[in-house]
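Q: Give me a model of this one.
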Amino acid sequence: MRRLAARGGPYAGFALFAVVFGLPVYWILLSAFLPADQLLSEPPTYFTTRPTGETVQRTSEQVPIWTYALNSALYAVGSALLAVALAFFAAYAFARLRFRGGNLTMLVLLLTMALPQIATTIPLFQLYNSLGLVDTMHGLILLQASLMIPMTVWLMVSFVKQIPRELEEAAHVDGTNFAQMLYVVIWPLLKPALVTLFLVNLIMAWNELFYPLVFSNSVDTRTLTIGLIQLTQVNSGAASRPWDLMSTLSVFMIVPIILLVVFGQRRIIAGLTAGAGK
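A: Down below sits the predicted model:
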């Protein structure tokens, strides 16, 4: 019995974890395809033999789903790429270069993570308004990248420190310049970490609500997270919230992230364990 409990304990824990975190996802998927007469039925409908795609059409009539999905993809991918690219050079500088005020600069950079977004909204909006960046996709990408850079730099510094300096010295002896050394030596060794941080930042940007809500005013820049708010506003006079429409839009938000994690889990695990040893 002890041996059976020792072997079955981890599986039981995993099963409990899967149920707790998987049940809300299943309920959203079910609500998105339930017929109207089964959505709020009592007792609740846990399975259906009459799935319908009518809610997708009704949702697209009230919210431009595909435009918002494209905007979300551009916003998430663009900000994740920019954050990782800038953090790559900053992390190398903090890990390898010794300059006056380096530790203080790193500390200030980390302290910016503690600032709530709403505390800097007014000055940022005034700055963006003067530069003509309000309601632009590249302005939103810059904002989101600036939010993710401190954490990305902090995590990437530890990965850079795991790379032996001898490799860089050997590259310099072979006649490579600094740019070639970064591309030939540092970049391949940091690739797992870069891919992992890119995926993590992409998920954060995909789920972001605050910046698109404040800095976007048109369909061309709004994301799927804004669509959820719009659905409640359009149906504000209804007796209850449009749970079926909101669930349908949530499916468009959840499914890409699930697929990304499923197909990118090896990359994520490889990146997280890349700094385990030299």
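
Q: contacts, neighbours, all on C-alpha from now
A: Fine.

Q: Following element in sequence after the helix or strand hosting Val153, please.
A: Assigned by DSSP states H and E, Val153 falls within helix 137-161. Next along the chain after helix 137-161, taking DSSP H and E as the criterion, comes helix 165-173.

Q: one step back: what's the helix holding Val153 packed up against?
A: For helix 137-161, the elements it packs on are helix 65-96, helix 102-111, helix 187-206, helix 210-215, judged by 3 or more C-alpha pairs under 8 Å, 6 or more residues apart in numbering; DSSP states H and E.

Q: again, only this time at 7 Å
A: On a contact count with 3 or more C-alpha pairs under 7 Å, 6 or more residues apart in numbering; DSSP states H and E, helix 137-161 meets helix 65-96, helix 187-206.

Q: Turn the ones you listed into TSV, columns for distance to Val20 and mean neighbour count.
A: Output for those, formatted as TSV (distance: least, C-alpha to C-alpha, whole Å; neighbours: other C-alpha atoms under 10 Å):
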stretch	distance to Val20	mean neighbour count
helix 65-96	27	20
helix 187-206	21	21
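
Q: quick one more, to check against the first:
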Amino acid sequence: MIATQTKQTAQRPRVQWGSIGKYAAFVLYTLVILLPIYWMVRSAFAANNQLYTTPLVYVPSPTLENFRTLVDQVPIVDYTRNSIAFALGTTALTLVVSYLAAYAFARIQVRGSAILLWILVLSMALPDVGTIVPLYRILSRFHLLDTITGLTLVLGSTLTPFTVWVLVSFIKQVPIEVEEAARIDGASLPVIFLRILLPVTTPGLVTMGLINFINAWNNLLYPLSFSVSPSSKTLSVSITEVFAGYSPWGRPWELIMAVGVAMVAPIVILMLFSQKSIVRGLVGGALKG
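A: As a prediction, this is how the structure comes out:
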């Protein structure tokens, strides 16, 4: 009898309190992260008179009136087109320049190249606000103020150091003997890039392309500082323009949240379809570099 009870006790699954605590902490952390997103979506689709009601209406009747008002007040279509051009241009420029620089750092053996790479990486510590005045003077001298080209060049130079650092790890995965054998067989440098290096570095290029696109899409500092007319302003600038006509004591939070939804929705969709590629690229570069 005692042996049977002991056997039944041994077969009972033990409660893993450590795992329960981890899952509970994860759920709590997820709720904290999702709460601002929920509130933004809720406020964007709620009528103005439902924002401050007591008791609070957690699921108000959805309406598109806030987005209609936003379109009438701000040239959203032009700003969205500028944001797409700005983000795509910055991503393409950064990848091309960074890929060539990463190949040079990974393959050309020059004394002090490692120090130069670290100096390039440490340049990311320079605050963007501290470079506004010199960048403004440079863009003004070359007549690039209030242009998408100027914004693309400025942000591309900011995103290049981290992109170079990541791509160097991927290029070093390819043994240099493979390239030397290809050169002996008569392969040119473009052929080596396309047929040897590109298949290995594709995860890194995709990852950094997505990250740079998101950074450019969300960037507010440079468009706000270097853009004047609607021909170069981006969607992020519209957050600052919805305050026009409102007193300092009456902020149009419903319009601000509508702009937030318009900016976040494309990024959320992009992340849902590419999160595995981002993780694979970053982890692959970190583990194999």
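
Q: quick one on the thing from earlier: now the helix holding Val153 of the first structure: which residue numbers in the second structure?
A: Mapped onto the second structure using TM-score structural alignment, helix 137-161 of the first structure spans residues 148-172.

Q: tell me which residues in the matching stretch are buried?
A: 148-156, 158-172 (16 or more other C-alpha atoms under 10 Å).

Q: For that stretch, give me every contacting residue.
A: Stretch 148-172 of the second structure has contacts (C-alpha atoms under 7 Å, 6 or more residues apart in numbering) with 86, 89-90, 93-94, 98-99, 101-103, 105-106, 120-121, 124, 139, 144, 197, 200-201, 204, 208, 212, 222-223, 232, 285, 289.

Q: what sits against Ile268 of the first structure?
A: Thr196.

Q: Check which helix or strand it maps to.
A: Per DSSP H and E, Ile268 of the first structure falls inside helix 243-272.

Q: now that helix and helix 137-161, what's the angle there?
A: On the basis of axes from the mean of the first three to the mean of the last three C-alpha atoms, to 10 degrees, helix 243-272 of the first structure is oriented at 30 degrees to helix 137-161.

Q: Please tell me which residues of the second structure helix 243-272 of the first structure aligns onto.
A: The aligned range for helix 243-272 of the first structure is 253-282, by TM-score structural alignment.

Q: tell me how far the matching stretch is from the chain's mean position?
A: On the basis of C-alpha atoms, centre = their mean, to the nearest Å, stretch 253-282 of the second structure sits 9 Å off its chain's mean C-alpha point.

Q: mean shift between it and the first structure?
A: Here stretch 253-282 of the second structure, set against the first structure after superposition, deviates by a mean of 0.8 Å using mean C-alpha distance after the TM-score superposition for the first structure.

Q: any idea which element the corresponding residue of the second structure for Ile122 of the first structure lies in?
A: In the second structure, the residue matched to Ile122 of the first structure (TM-score structural alignment) is Val133. Using DSSP H and E, Val133 of the second structure maps to helix 132-141.

Q: what's the mean deviation for that helix versus the first structure?
A: Mean deviation for helix 132-141 of the second structure: 1.5 Å (mean C-alpha distance after the TM-score superposition for the first structure).

Q: and that helix with helix 148-171, angle?
A: Angle of helix 132-141 of the second structure versus helix 148-171, following the same axes, to 10 degrees, is 120 degrees.

Q: Can you give me the buried ones in helix 132-141 of the second structure?
A: 132, 135-136, 139.
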